[in-house]
Structures are given as structure tokens and as C-alpha cells.
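In: Coordinates for the following, if possible.
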Amino acid sequence: MHLAEEKLTVTRENVLDALVTIRRQTTTHNEPVSLMLRRENVEVTHVPKNERVASMPEIREEEGVLIVPVVEEEVEVIRRLVLKEELHIRRTKEQVLWEESVPLRKQHVEIDRKEEDT
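Out: As a prediction, this is how the structure comes out:
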């Protein structure tokens, strides 16, 4: 025989206690970029020769100068090669500073938390 009896009932409910707002913003700024670039220039000089040659001269290099023979045939009773000119090609190198602004993107996040009154 029970004189008194207790019963337990458990329930769940959702309670909103805060609101969170997140804002993401993307900004762009220019970032200067400096690089040292290497550039090679070519200088071509025509050197008149007008020499008769027995065979086609070879392309050669002398003291850092590339020499390309240019010949032409002349018609006589016999044909012979005449070295008309040589192209003297000299390479020079220089370094130049290169600068340019490049756009970079960056995102910022702002978080606001507002507590609810309960």
C-alpha cells in the first residue's frame, strides 16, 4: 500500500539565448612588386667585305661576336663566291628593375553576438 507516489516527467524545449551575426567583407589593395629582370640585347653590324672566296665560309664566333657570312654568286665565264659582307652580332646583357602594382584580395570577418534577455 502506497500512500504517496511521485512521478517525474522530463521535457525538452529550444531556448534562444543569443543571436550571432557574421559579416564577411573582401577588400582589394594594390601591392607593389619589384623584380630584377635580365634582358639580352643583340646589335647587328654590317661589315662590307667584297672578297672572292673559293667555298662558302662557315659561321664562326670571334671574341664573343657571332659572324655570319653573306655571299652572292657572280656570273662570269666561271662561277666563284664573293664574300659580300659579314654580320657581326654582339650580345650585351643588362639588368633592369621591373615594378608593377598587382591587386591582392583580403577578406575580413566581423562577428557580432547579441545576448537575448531570458
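
In: Could you use CA atoms for every contact and neighbour count after this?
Out: Fine.

In: in which helix or strand would I find the one residue sitting closest to the centre of the chain?
Out: The residue lying closest to the centre of the chain (C-alpha atoms, centre = their mean) is residue 35, at 10.4 Å. Element membership for residue 35 (DSSP states H and E) is strand 18-53.

In: Centre of the chain to the helix or strand following that strand, how far?
Out: Downstream of strand 18-53, the first helix or strand assigned by DSSP H and E is strand 60-62. Computed by C-alpha atoms, centre = their mean, to the nearest Å, the chain-centroid distance of strand 60-62 equals 35 Å.

In: Give me the residues contacting strand 60-62.
Out: Strand 60-62 is contacted by residues 66, 67, 68 when judged by C-alpha atoms under 8 Å, 6 or more residues apart in numbering.

In: The structure of the following sequence is requested for comparison with the preceding one:
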Amino acid sequence: MTADNGPPSDEGDVVIPLHDESVTVGKQRVERSRVRVSTRISEREEMVREALDQEEATVTRVPIDREIDAHPGIRQEGDVTVIPLVEEVLVVERRLVLREELHIRKNRRTVEVEQPVTLRSEDAVVERVTAPPAPVRSPNQTSPEE
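Out: Sure thing, here's the model as predicted:
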């Protein structure tokens, strides 16, 4: 079989090209929707209850009026701190006279206290915002990215 449309092959046959198709694939980003995230701060009052320790000191003056040879130091007797107060008295000779002692006793007590406080918390609000519809393309159109 011979034809005038193409060069002959080695065997004497002629090849006639018919139709050739090709495909090109491209990608395009399409925005479907958007998300908006915002925060809000809310405040609320709450009552806080806490036990607080208080310490008080009671001072008791104890008269002594006794002569001593040396100045006594501060001492602790159980839960009482004793602070001696000494006075010099002029006599023909000098002598120390213990006039009085201060006895200090500490009392501890617990007091319930209520106080309003303001607490803040932050919440996230997420809203979906729809995007405008993507343009419809015919199958023969090419995208600008290709």
C-alpha cells in the first residue's frame, strides 16, 4: 500500500498521522472561606476567703526594786521575753538596783478575712467569613499561573 502523504518506511509502508492530543495540568489557589479570631476580656467579682495570722504583744511591768551586782541580760522564760531595766542609784557607793522587768507575752490568733477581688479571663471568638465565589473557568482556559 502506497500513498503520497508521507515518506515511505523501510518496509514500503506509509504512516499517516491522524490526531494527537496532549494535556496540561496546573494548580490554582481557591479561597473558600476565611476565619477571623478575636479575643474578649471579661471580668467577674469573686469573694476571696483566707485565714490570716495576727500577732499581738502584751507588755506587763513587774516591779523588782532589788540590788544586783551586774547588769542582767535579756532572757526568754517559756513564751515570755524578759527585758530587765536597770537604774544607777547614787549612794555612798554605787550599786545596781533592779527597778522593774518588762514581761512581753505574744498572743497568736487567726482572723477570717473577706475581700472582693476582680478576676479577668480571656476568651477566643472564632468567626467563619465566607469568601466570594471563585470565578468559573471553561475547560479550555488556562490559569495565569501556568
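
In: What value does the TM-score take for this pair?
Out: TM-score of the superposed chains, computed with TM-score structural alignment, normalised by the length of structure 1, equals 0.83; 118 aligned residues with a C-alpha RMSD of 2.0 Å.

In: quick check: stretch 23-32 of structure 2 aligns to which part of structure 1?
Out: Counting by TM-score structural alignment, stretch 23-32 of structure 2 falls onto residues 8-17 of structure 1.

In: Distance across stretch 18-36 of structure 2, terminal residue to terminal residue?
Out: End-to-end distance for stretch 18-36 of structure 2, by C-alpha to C-alpha, to the nearest Å: 56 Å.

In: Run the chain-centre distance for that stretch.
Out: 46 Å.

In: So what's the gap between the strand holding residue 35 of structure 1 and the chain middle?
Out: With C-alpha atoms, centre = their mean, you get 7 Å for strand 18-53 of structure 1.

In: Also stretch 90-102 of structure 1?
Out: 14 Å.

In: buried set for it?
Out: residue 90 (16 or more other C-alpha atoms under 10 Å).

In: Likewise for stretch 41-49 of structure 1?
Out: Under the neighbour-count criterion of 16+ other C-alpha under 10 Å, stretch 41-49 of structure 1 has nothing buried.

In: Enumerate every residue touching the aligned residue in structure 1 for residue 51 of structure 2.
Out: Using TM-score structural alignment, the equivalent of residue 51 of structure 2 in structure 1 is residue 36. Neighbour list for residue 36 of structure 1: 95, 96, 97, 98 [criterion: C-alpha under 8 Å, 6+ apart].

In: ok, now with 6 Å
Out: 96, 97 (C-alpha atoms under 6 Å, 6 or more residues apart in numbering).

In: Could you do residue 37 of structure 1 as well?
Out: Residue 37 of structure 1 touches 95, 96, counting by C-alpha under 6 Å, 6+ apart.

In: Okay, it and residue 94 of structure 1: tell me how far apart.
Out: Per C-alpha to C-alpha, residue 37 of structure 1 is found 9 Å from residue 94 of structure 1.

In: same thing with residue 7 of structure 1?
Out: From residue 7 of structure 1 to residue 94 of structure 1 the distance is 94 Å (C-alpha to C-alpha).
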